[in-house]
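Colleague: Could you work out the structure for the sequence below:
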Amino acid sequence: MTTPHRFSRQNPLTGRIRVPGDKSISHRSLMLGALAVGETTVTGLLEGEDVLATAAAMRAMGAGVERDEGGTWRIHGVGVGGLLQPERALDMGNSGTSTRLLMGLLASHPVTAAFTGDASLSGRPMGRVIEPLSRMGASFEPSPGGTLPLMMRGAHPAVPISYRLPVASAQVKSAVLLAGLNTAGITTVIEPVPTRDHSERMLAGFGAKLEIGEDDGANGKERVIRLHGEAELKPQTIEVPGDPSSAAFFIVAALVTEGSDLVIENVGLNPTRAGLVEVLRQMGGSIEEMDPREVGGEPVADLRVRHSALSGIEVDPAIAPSMIDEFPVFFVAAALANGRTTTSGLDELRVKESDRLSAMATALTAIGARVEERGDGLVIDGTGGEPLAGGGPVTTHLDHRIAMSMAIAGLASRNGVEVDDTAPIATSFPNFMALLEGAMR
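Modeller: As a prediction, this is how the structure comes out:
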């Protein structure tokens, strides 16, 4: 059942808000906690459907995963190599991260597992993970096109490999490293372009032996990660910082809504994730970091964001991996800027929950933006700060980020924007609507 909603101009965004915990760190906290021996405690865990799918999968494979009344999660791990064969298919819902990382985790365990997902996830390619994990000895029976439903058999013993990522992908990197945990020897991943490094930070925090360096590649320096297998992970106490991908919607909303002056507390600012803040500052956005600090090995700050006149820019494709999930809402900011914004190198956006380039080009055009879709990016001629016409309903293709991005566009439109379905927002940001309404009171 769909849940349409019309978003329209209201009051400025003011006061202080706190967004849910980082999704990437939440997934990894549950997985690594399940592989440690003892009790890992996690506060600030994102309790969206994607992360709950990971929690259910870890329970199905023998780990104890409980939430107490105060919101603290306690994970009783089984040790590396101790995961049990699940009795039924692992339902991943809409979560590509859960699926790809768990395939890696199980690739070096002597278990057979079936993976299923919703219609959106079942259309997403898994071949880029299947390929390196097959080299390590795991075997896969995917649906035609390399998608879910999928059956896999882990290898025991698995074989360590040295793998150069053909496409910048933190999920593929993480899947190979997680497979390496229960593999004798050294598993190596080579990154021509650095991607988000939560896995490396958290693996080291749990006690895995990692060596990270640089080698000379054909096109310059390449990042090399070496993981020593048969690791013994130690339980941790984790405080999950606010998700920068969730904060992104409120950052853009405050920048484009006249009179806004909003503080977003406890935002994770890992350099491999903070590209959006840098690019919006290049456009003239007022985003101030207050009380910078470190929490659990991750840089964190409170962000004060004020309404700003934005100017179009050419976005350096080298920054794309550090803001890949934020491009849908960035396109909204570009549509309201003064002048032309050009993006390129965004092929990855075509294989997310939807084809986000095509979906955002169509949705923004439908509400009055001037957008040209190219093979690997969008060219957007902004309104110079004038509101968009609005309209809809716009089609979100069951994609939570398209839905939230078009909600923000509605705040900067004359006639509001109707989003065809807000239900998918719950996969990553269950209290998005309530938080948005509260910031505009």
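
Colleague: contacts and neighbour counts: CA atoms only from here.
Modeller: Noted.

Colleague: can you give me the helices in the chain?
Modeller: Taking DSSP state H as the criterion, the chain carries its helices at 23-35, 49-60, 96-107, 127-135, 170-180, 198-205, 244-256, 275-282, 327-335, 356-366, 400-411, 432-439.

Colleague: Rebuild those as JSON lines, extending it with distance to Asp376 and mean neighbour count.
Modeller: Shown next, in JSON lines, are these (distance: least, CA to CA, whole Å; neighbours: other CA atoms under 10 Å):
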{"stretch": "helix 23-35", "distance to Asp376": "25", "mean neighbour count": "26"}
{"stretch": "helix 49-60", "distance to Asp376": "27", "mean neighbour count": "22"}
{"stretch": "helix 96-107", "distance to Asp376": "21", "mean neighbour count": "26"}
{"stretch": "helix 127-135", "distance to Asp376": "19", "mean neighbour count": "20"}
{"stretch": "helix 170-180", "distance to Asp376": "19", "mean neighbour count": "26"}
{"stretch": "helix 198-205", "distance to Asp376": "26", "mean neighbour count": "19"}
{"stretch": "helix 244-256", "distance to Asp376": "21", "mean neighbour count": "27"}
{"stretch": "helix 275-282", "distance to Asp376": "18", "mean neighbour count": "19"}
{"stretch": "helix 327-335", "distance to Asp376": "12", "mean neighbour count": "27"}
{"stretch": "helix 356-366", "distance to Asp376": "8", "mean neighbour count": "21"}
{"stretch": "helix 400-411", "distance to Asp376": "18", "mean neighbour count": "27"}
{"stretch": "helix 432-439", "distance to Asp376": "29", "mean neighbour count": "15"}
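
Colleague: One more, so I can put them side by side:
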Amino acid sequence: MPAKTFIASGPLKGRIQVPGDKSISHRALMFAGLAVGTSRITGLLEGEDVLATAAAMRQFGASIAREDDGSWRVEGAGLGSLLEPRTHLDMGNSGTSTRLLMGLAASHAMTCVFTGDASLSGRPMNRVIAPLAQMGAQIEAASGGTLPLMVRGLTPAVPITYRLPIASAQVKSAVLIAALNTPGITRVIEPVATRDHTERMLAGFGARLETGEENGERVIALHGEADLAPMDVCVPGDPSSAAFFLVAASIVPGSDLTIANVGLNPTRAGIVTALRQMGADITEDNPREVGGEPVADLRVRHANLAGIDVDPAIVPSMIDEFPALFVAAALARGTTRTSGLAELRVKESDRIAVMARALALAGARVEETENGLTIHGTGGDPLPGTREGASVATELDHRIAMSMGVAGLASTRGVQVDDTAPIATSFPDFIPLLERASSR
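Modeller: Sure thing, here's the model as predicted:
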């Protein structure tokens, strides 16, 4: 378990590029693996989570290989022609891989066993099990609806209309992916719109779907027994990864950093909105569209941040970025209040409780509520940092490790985190990139 102390740095300068978007990378591999023909993916995130998806799709019969130029070539197995996995599907730490591939297995006549690491095996899957069971899949999970978990798929599966009880792009996507091999029309109703990468990319691969509104709620209707055609996918930079550098440059005096090629899908860009509301200096240069996704280069300069009350309506568009936002709040002037974050309690860790303890250990003033944090900022002064011999417990959560690493850049003593290994799940080059940006 490689512990590391992150210490105060010089200003973050220059131009960097963060890894490809994790959500889009997962989906590109899956949908290319379901198409008939050859797809090429550039900019793919090569973290452990995405590689778990690639390994699973190979078991389903897709041919997936990394080319010498860094692109990925995928020969699809064809929807409805998947092979039954010969061994269990090891999802590692990836909740996205697990939930979306459960949907894939649910509408194919096969039996799949999903396993994962200690962190993933503690995460509940009941929210995905419920709609897939309605479609006819038989699912047996460990106590509490966790991994290890077995899915016995049904062909033909049953089309359903499913209203999401909570905002979850993963549950929505699992149902839509199951619907691909299901006759008829499957409808998903979203009371609160979530990230729409699945809908955008499925349309690109040739699936027939319509989106609309009924009674103020978003409705996605997918026509089953789809024929997916291969396509080339260019993956934009991950806004969840960019968030750490947006916060770091905002809180370290003298910083002027450009983050190239960041995806700014409106269902994902809440972190930029929230930071700007706090007074962050973030500009969008060279806005463009790549593969159906809005993209821009983000220039961020140090700013004096102020605390805000975060609107719960913005939560779905930045659910993974709150640990980074909590760090920004700890260095801001005044108080930041967040609510509506119950989803954070069932991520890789309980991110509300773990970040409350981590920030307090680094000297921040934090109060934990049932579904959020109240953070009293330093007014721009550095955090004290962790005491000698004390270490932030990351609980195997990559975003806790990276967020507290950023906090260390604006601290007096530095911040020690107990384990940086989980960072490899989503951002293998985070530490060297952070060191390069702060040493120019």
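
Colleague: circling back: so for Gly229 of the first structure, which of the helices of the first structure sits nearest?
Modeller: helix 170-180 (5.5 Å; CA to CA).

Colleague: Run through the neighbouring helices and strands of that closest one.
Modeller: In terms of contacts (3 or more CA pairs under 8 Å, 6 or more residues apart in numbering; DSSP states H and E), helix 170-180 of the first structure is packed against helix 96-107, helix 127-135, strand 186-191, strand 220-228.

Colleague: Can you give the distance of it from its chain's centre?
Modeller: The chain centre lies 15 Å from the centre of helix 170-180 of the first structure; the measure is CA atoms, centre = their mean, to the nearest Å.

Colleague: Show me what Leu257 of the second structure lines up with in the first structure.
Modeller: Residue correspondence to the first structure (TM-score structural alignment): Leu257 of the second structure is matched to Leu262.

Colleague: excluding its backbone neighbours, what's nearest its match?
Modeller: In space, and not counting its chain neighbours, Leu262 of the first structure is closest to Thr14: 4.5 Å by CA to CA, 6 or more residues apart in numbering.

Colleague: if I pick the one you found, what's in contact with it?
Modeller: Counting by CA atoms under 8 Å, 6 or more residues apart in numbering, Thr14 of the first structure touches 260-263, 439-440.

Colleague: how close does it get to Asp261 of the first structure?
Modeller: Counting by CA to CA, to the nearest Å, the gap from Thr14 of the first structure to Asp261 of the first structure is 5 Å.

Colleague: so how far is Ala193 of the second structure from the residue lying closest to Val262 of the second structure once chain neighbours are set aside?
Modeller: In space, not counting the residues next to it along the chain, Val262 of the second structure is nearest to Gly237; the distance is 4.4 Å by CA to CA, 6+ apart. The gap separating Gly237 of the second structure from Ala193 of the second structure is 22 Å, by CA to CA.

Colleague: and these two? which has more neighbours close in?
Modeller: Counted by other CA atoms under 10 Å, Gly237 of the second structure and Ala193 do not tie: Gly237 has more neighbours, with 27 against 17.

Colleague: that older thread, out of the helices of the first structure, which comes closest to Ala89 of the first structure?
Modeller: So among the helices of the first structure, helix 49-60 is nearest, using CA to CA, at 9.2 Å.

Colleague: Packing partners of that closest one?
Modeller: By 3+ CA pairs under 8 Å, 6+ apart, helix 49-60 of the first structure packs against helix 23-35, strand 64-67, strand 90-91, helix 96-107.

Colleague: what's the mean distance for it versus the second structure?
Modeller: For helix 49-60 of the first structure, the mean deviation from the second structure after alignment is 0.3 Å (mean CA distance after the TM-score superposition for the first structure).
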